[in-house]
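K.L.:
coordinates only, no sequence provided:
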């Protein structure tokens, strides 16, 4: 049972978050990469609603079952590109943020693979999904109901 329903949410709250989502989805970052970020952060945060949603979105984008089932162990598999690995590492670092800044090594890796603009969008995407995860953990939207838009 949902603690807070969609109808209970203050007017404009989700609309403002969706403005950011639309900006990210229309950025120079590949949508599949954005969805990998969203799925991995949701897994790390234990957000069943978002795991369901982003798993379905990735399947719709043509992601393979092998990679979908392996994202939770991405570091020990050969299925992810250098760019995906760098982004997944940053996703995990920013999802379990501590008092230290990201390492120079991590930043160097990102800077060799992405432009500054892309790093900004990737960082915002990670922050955004962590916001959604935290909202869903409180609201307890029921997982399993997400339908991919065609």
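P.N.:
Received it, and whenever you're ready, just let me know what you need. Because the structure is predicted, anything quoted here is derived from the model rather than measured. Residues are numbered from 1 along each chain as shown.

K.L.:
going forward, measure contacts between C-alpha atoms and count neighbours the same way
P.N.:
Fine.

K.L.:
tell me what the longest helix along the chain is packed against?
P.N.:
If you go by DSSP state H, the chain has its longest helix at helix 116-139. Contacts defined by 3 or more Cα pairs under 8 Å, 6 or more residues apart in numbering; DSSP states H and E place helix 116-139 against helix 13-25, helix 31-45, helix 48-60, helix 82-95.

K.L.:
the same query, at a cut-off of 10 Å, please.
P.N.:
helix 13-25, helix 31-45, helix 48-60, helix 82-95, helix 104-113 (3 or more Cα pairs under 10 Å, 6 or more residues apart in numbering; DSSP states H and E).

K.L.:
that helix to helix 31-45, inter-axis angle?
P.N.:
Comparing the axes of helix 116-139 and helix 31-45 via axes from the mean of the first three to the mean of the last three Cα atoms, to 10 degrees yields an angle of 40 degrees.

K.L.:
helix 116-139: how far from the chain's middle?
P.N.:
Helix 116-139 sits 6 Å away from the centroid of its parent chain (Cα atoms, centre = their mean, to the nearest Å).

K.L.:
and if you look at stretch 94-112?
P.N.:
That offset, for stretch 94-112, works out to 17 Å (Cα atoms, centre = their mean).

K.L.:
what's that stretch in contact with?
P.N.:
With contact meaning Cα atoms under 10 Å, 6 or more residues apart in numbering, stretch 94-112 is reached by 40-42, 44-45, 82-83, 85-91, 93, 113-114, 116, 118-119, 123, 126-127, 129-130.

K.L.:
buried ones among these?
P.N.:
40-42, 44-45, 85-91, 93, 113-114, 118-119, 123, 126-127, 129-130 (16 or more other Cα atoms under 10 Å).

K.L.:
and here's the other structure:
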């Protein structure tokens, strides 16, 4: 495999913009484990091996178990996630695939049982951020171990 080109060298301003989004996320108050769950689930849906490799390691470094990391793609059938985490994973799937059905009221309501309006917006920003990273990595041909 070969990376198509180094996007950070081709357009450093774009990389800085992405870092600003990450900076916002770090100061947003979002639980780092929830953020990694979002990153992993969106990366699974988008097929971004580079990001999956990175974020499964990051979640492991936060002390998460292999079982919880390995079962994220089948979270509905795995009783090891809290209702709060399930709401976030469902929202992640829905927003990542937003062209399919938008965000149904039922999904919104389940998320709002656990998060206020400000936190809801933060979750949307987290989902948008990883989706943008996925699209950059996939479009430029990044793969695990390429950097």
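P.N.:
Sure thing, it's come through. As the structure is a prediction and not an experimental result, all values here were calculated from the model.

K.L.:
and the helices and strands packed on helix 116-139 of structure 1: which comes nearest residue 141 of structure 1?
P.N.:
helix 48-60 (6.4 Å; Cα to Cα).

K.L.:
average distance between the closest one and structure 2?
P.N.:
Overlaying structure 2 shows helix 48-60 of structure 1 at a mean distance of 0.5 Å from the equivalent residues (mean Cα distance after the TM-score superposition for structure 1).

K.L.:
check which residues of that helix are buried.
P.N.:
48, 49, 50, 51, 52, 53, 54, 55, 56, 57, 58.

K.L.:
what of stretch 127-146 of structure 2?
P.N.:
So, applying 16+ other Cα under 10 Å, buried residues of stretch 127-146 of structure 2: 127, 128, 129, 130, 131, 133, 134, 137, 138, 141, 142, 143.

K.L.:
what is the burial count for residue 5 of structure 2?
P.N.:
Neighbours of residue 5 of structure 2 under the rule other Cα atoms under 10 Å: 12.

K.L.:
which element is it on?
P.N.:
Using DSSP states H and E, residue 5 of structure 2 sits in no helix or strand.

K.L.:
return the distance of residue 115 of structure 2 relative to residue 6 of structure 2.
P.N.:
Per Cα to Cα, to the nearest Å, residue 115 of structure 2 is found 38 Å from residue 6 of structure 2.

K.L.:
who's in contact with residue 31 of structure 1?
P.N.:
Neighbours of residue 31 of structure 1 in contact, by Cα under 10 Å, 6+ apart: 24, 25, 37, 57, 58, 61.

K.L.:
JSON lines for the buried residues of helix 48-60 of structure 1, including distance to residue 98 of structure 1?
P.N.:
Shown next, in JSON lines, are the buried residues of helix 48-60 of structure 1 (distance: Cα to Cα, whole Å):
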{"residue": "48", "distance to residue 98 of structure 1": "24"}
{"residue": "49", "distance to residue 98 of structure 1": "25"}
{"residue": "50", "distance to residue 98 of structure 1": "23"}
{"residue": "51", "distance to residue 98 of structure 1": "24"}
{"residue": "52", "distance to residue 98 of structure 1": "27"}
{"residue": "53", "distance to residue 98 of structure 1": "27"}
{"residue": "54", "distance to residue 98 of structure 1": "26"}
{"residue": "55", "distance to residue 98 of structure 1": "27"}
{"residue": "56", "distance to residue 98 of structure 1": "31"}
{"residue": "57", "distance to residue 98 of structure 1": "30"}
{"residue": "58", "distance to residue 98 of structure 1": "29"}
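
K.L.:
how close does residue 11 of structure 2 sit to residue 83 of structure 2?
P.N.:
41 Å.

K.L.:
average gap between stretch 119-132 of structure 2 and structure 1?
P.N.:
Counting by mean Cα distance after the TM-score superposition for structure 1, stretch 119-132 of structure 2 comes out at 0.6 Å.

K.L.:
surely residue 43 of structure 1 and residue 51 touch.
P.N.:
Yes - at 6.1 Å, residue 43 of structure 1 counts as touching residue 51 under the criterion of Cα atoms under 10 Å.

K.L.:
can you check which residues contact both of the two?
P.N.:
Contacts common to residue 43 of structure 1 and residue 51, judged by Cα under 10 Å, 6+ apart, are residue 133.

K.L.:
how about the nearest residue to the residue positioned nearest the centre of structure 1, chain neighbours excluded?
P.N.:
Closest to where the C-alpha atoms of structure 1 average out (Cα atoms, centre = their mean) is residue 38, at 1.5 Å. Closest residue to residue 38 of structure 1 apart from its sequence neighbours, by Cα to Cα, 6 or more residues apart in numbering: residue 129 at 5.7 Å.
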